[in-house]
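Enquirer: sequence unknown, structure follows:
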């Protein structure tokens, strides 16, 4: 899933398996609208012990993990409703690269041709003038988007009394650099302490609704997937030549995603609950076995039940106490992770590449997802 700028123009006659003027690629559109958001982590074979690329931390002895900074979208037929002179708009953004902008025209009128681009920003593309282009021609755009979006000094107004800020809807928060709150006399802003997780920023002090803030943070746009669990009645379990186990999942992703073996997918709306004894690390944190950690339900010792606790870096439990016990019992919820198996299915229909099908298996590798996000955002990119 990318940031969606445009809506509307959908098919009022329902989803069909064949493209139409209302819906040029129905399966991709269905996944985009109704699929579950998920984090896609690319697994890369480790080159050797001396590796200075610093793409991400090792998840095991043989793998490095990174998150793609740029993601190719399925080829989109642009909607002429949103044309404005020489400005056209894609449904998703922010655009990082345009691979092609192709006009389809009857051979009797000269055949297909490509448009030249003057500039692009967010989801808007400014075309170079071309007298051959007419708005009623079919215009297909093959483009990439940015997975991460950085916001600097973005104004935000607190919606409810309290200490919680919700600056995102569909994307997830991966880094918060600073939070500035307007003074009561409106003479300026003061930097305040905060904590954050995927969906919210928690200020250290409460404020009333309507209070103004300046936020500096980075968000990530998840992909969309469809999936279902393979149960014990699945006929593939009896096939000796097929590596399928009960509890694996069938996964369907959009046609533009080049997912490969050993990559990890994390569905973000699926939650599982775990009870675990956690040990304190050198920084006073309590790392959990299963991550990303989404919610802390309860924290106990043999004699104390803690009420002031929070999540750090999607992997650690923090508690507010003058003395920190060496071990705690924590009940928490997390998103399950699945590794992609080699088996995959590709297909095409009506001259369109269709969504791809994979098998996913539960993955329990200990991953520092917060660090993977940071190093995926800030790693060096080779240039000529």
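Expert: Structure's in. What do you need? All figures in this text were calculated on a predicted structure; none of them were measured in a lab. Numbers count the residues shown, from 1 in each chain.
Enquirer: contacts, neighbours, all on C-alpha from now
Expert: OK.
Enquirer: how much space between the residue lying closest to residue 320 once chain neighbours are set aside and residue 275?
Expert: Spatially, and ignoring its direct neighbours in sequence, residue 320 is nearest to residue 308 (5.5 Å; CA to CA, 6 or more residues apart in numbering). Taking CA to CA, to the nearest Å as the measure, residue 308 and residue 275 are separated by 18 Å.
Enquirer: Residue 361 now?
Expert: Distance from residue 361 to residue 275, by CA to CA: 22 Å.
Enquirer: which one of the two has more residues nearby?
Expert: residue 361 (21 against 14; other CA atoms under 10 Å).
Enquirer: which residues are contacting whichever strand or helix holds the more buried one?
Expert: In this assignment (DSSP states H and E), residue 361 forms part of strand 356-362. For strand 356-362, the surrounding residues in contact (CA atoms under 8 Å, 6 or more residues apart in numbering) are 244, 247-255, 336-347.
Enquirer: quick one: that strand to chain centroid distance?
Expert: Mean-position distance between strand 356-362 and its chain equals 18 Å (CA atoms, centre = their mean, to the nearest Å).
Enquirer: go on, stretch 254-261?
Expert: The answer for stretch 254-261 is 14 Å, by CA atoms, centre = their mean.
Enquirer: Going by neighbour count, list what's buried in it.
Expert: 254, 255, 256, 259, 260, 261 (16 or more other CA atoms under 10 Å).
Enquirer: likewise stretch 333-353?
Expert: Quick answer for stretch 333-353 (16+ other CA under 10 Å): 333, 334, 335, 336, 337, 338, 339, 340, 341, 344, 353.
Enquirer: Just the residues you listed: which are in strands?
Expert: Counting by DSSP state E, the buried residues of stretch 333-353 place 333, 334, 338, 339, 340, 341, 344, 353 in strands.
Enquirer: Make CSV from those residues and add distance to residue 65 to it.
Expert: Shown next, in CSV, are those (distance: CA to CA, whole Å):
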residue, distance to residue 65
333, 23
334, 20
338, 14
339, 12
340, 13
341, 16
344, 21
353, 28
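Enquirer: okay, pairing it with this:
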């Protein structure tokens, strides 16, 4: 789901109380004040235990990551009307549940003729000042075709909107003097695709892309004594909880995961030497690796990205050259991930799907079994 229209914008400061100058919904305030996040579920794989493989492409160590496919938008006024075309604020449209023409004393249902990504056509001829009340569904996942240019590197960063890559359908190399040829990829992160060999030239990628949801959050403390905030015995960020709110229409459940896409935290750790060229870091998904260094005979040795190592997936380091035998230290930034631990308020009073208020607890890395029962 992406925003395609400009409806609901106002030059006035948004307050927490609705008034004549800011007739905005709760969802609109969350959209402006909240942070973008990727929301997904982890469901046990249906394969029998004895048939599961550690390198299965369809699950994550026995867990399948799934997303909500559609979001229903209700009580929205069309922000733009042109003849028989009615434009919505969100796209791509998957279904129009109802479209009602509102006049002084009448409510007239409109006849839907054709649905496009950002607008739909009706059988009636409308004027630009007509008010149309909408109820429709939009897709939360899209298939995008994008391009990326490689310069002797293992990772491509195609230009993408804010969100996350959830799958790679195909990748083609586009040479200047011959036909395009399909190439093999080895993995992907939120915003990049990883290849087993160095890439050069233009590449065209067909990706499954998940648009983010907006959540607003604040710290949640059980202890009401503010004087103990600076006490060393208090809980740390990775042990505490946050209270958050999300708009209506999202079918949240306890145990669902939310990864913030803008906020990052920095962490440093020592990685012991292990056989193999892959190492798993403690926190993920990784946003950026600041530096890696090890101890050499003449002092500290700095290792360069794309020359000595690459970021493989969203939580691993893959070594291209020989790995340091004595281990190494790494400094990196990662996007915080939270698990929903309970709901504070999630009803549907007045027969409306209202925003849900919930608690969420940080988890470090799914690779170190951050899922209950594992």
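Expert: Nice, thanks for sending it over. Just so it is clear, the structure is predicted and the values come from calculations on it, not from any experiment.
Enquirer: so how far does the strand holding residue 361 of the first structure sit from its counterpart in the second structure?
Expert: Once fitted to the second structure, strand 356-362 of the first structure is off its aligned match by 1.3 Å on average (mean CA distance after the TM-score superposition for the first structure).
Enquirer: wait, what's in contact with whichever residue in the first structure pairs up with residue 87 of the second structure?
Expert: For residue 87 of the second structure, the aligned position in the first structure is residue 89, judged by TM-score structural alignment. Residues near residue 89 of the first structure by CA under 8 Å, 6+ apart: 78, 79, 82, 83, 123, 124, 125.
Enquirer: so which of the residues you listed hold up in the second structure?
Expert: Retained in the second structure: 79, 83, 123, 124, 125, out of the contacts of residue 89 of the first structure (criterion both residues aligned by TM-score structural alignment, their matches' CA atoms under 8 Å).
Enquirer: Next step: the residues you listed restricted to strands.
Expert: Filtering those for strands - DSSP E - leaves 124, 125.
Enquirer: Does the corresponding residue of the first structure for residue 282 of the second structure belong to a helix, a strand or coil?
Expert: Under the alignment by TM-score structural alignment, residue 282 of the second structure pairs with residue 289 in the first structure. Following DSSP: H, G, I helix; E, B strand; the rest coil, the label given to residue 289 of the first structure is coil.
Enquirer: Now residue 289 of the first structure. Nearest residue, chain neighbours left out?
Expert: According to CA to CA, 6+ apart, the nearest residue to residue 289 of the first structure is residue 366 (6.7 Å).
Enquirer: How about residue 94 of the first structure?
Expert: Per CA to CA, 6+ apart, closest to residue 94 of the first structure is residue 122, 4.1 Å.
Enquirer: Now for that neighbour: which residues touch it?
Expert: Counting by CA under 8 Å, 6+ apart, the residues that residue 122 of the first structure touches are 93, 94, 95.
Enquirer: Counterpart of it over in the second structure?
Expert: Under TM-score structural alignment, residue 122 of the first structure pairs with residue 117 in the second structure.
Enquirer: contacting residues around the host helix or strand of residue 181 of the first structure?
Expert: Using DSSP H and E, residue 181 of the first structure falls within strand 172-182. Here strand 172-182 of the first structure makes contact (CA under 8 Å, 6+ apart) with 188-194, 196-200, 211-222, 370, 373-374.
Enquirer: What about the residues you listed, which are in helices?
Expert: Counting by DSSP state H, these place 370, 373, 374 in helices.
Enquirer: which stretches of the stretch 1-150 of the first structure form helices?
Expert: Assigned by DSSP state H, counting those that start in this stretch, the stretch 1-150 of the first structure shows helices spanning 26-34.
Enquirer: now the strands: where do they sit in the stretch 201-350 of the second structure?
Expert: Remark: strands assigned in the stretch 201-350 of the second structure by DSSP state E, counting those that start in this stretch are 213-220, 241-246, 257-260, 265-271, 278-280, 286-296, 299-303, 309-312, 316-319, 328-334, 337-345.
Enquirer: Can I get the kept ones among the contacts of residue 89 of the first structure in JSON lines including neighbour count and distance to residue 63 of the first structure?
Expert: Listed next are those as JSON lines, based on neighbours: other CA atoms under 10 Å; distance: CA to CA, whole Å:
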{"residue": "79", "neighbour count": "21", "distance to residue 63 of the first structure": "42"}
{"residue": "83", "neighbour count": "15", "distance to residue 63 of the first structure": "45"}
{"residue": "123", "neighbour count": "19", "distance to residue 63 of the first structure": "35"}
{"residue": "124", "neighbour count": "21", "distance to residue 63 of the first structure": "38"}
{"residue": "125", "neighbour count": "19", "distance to residue 63 of the first structure": "38"}
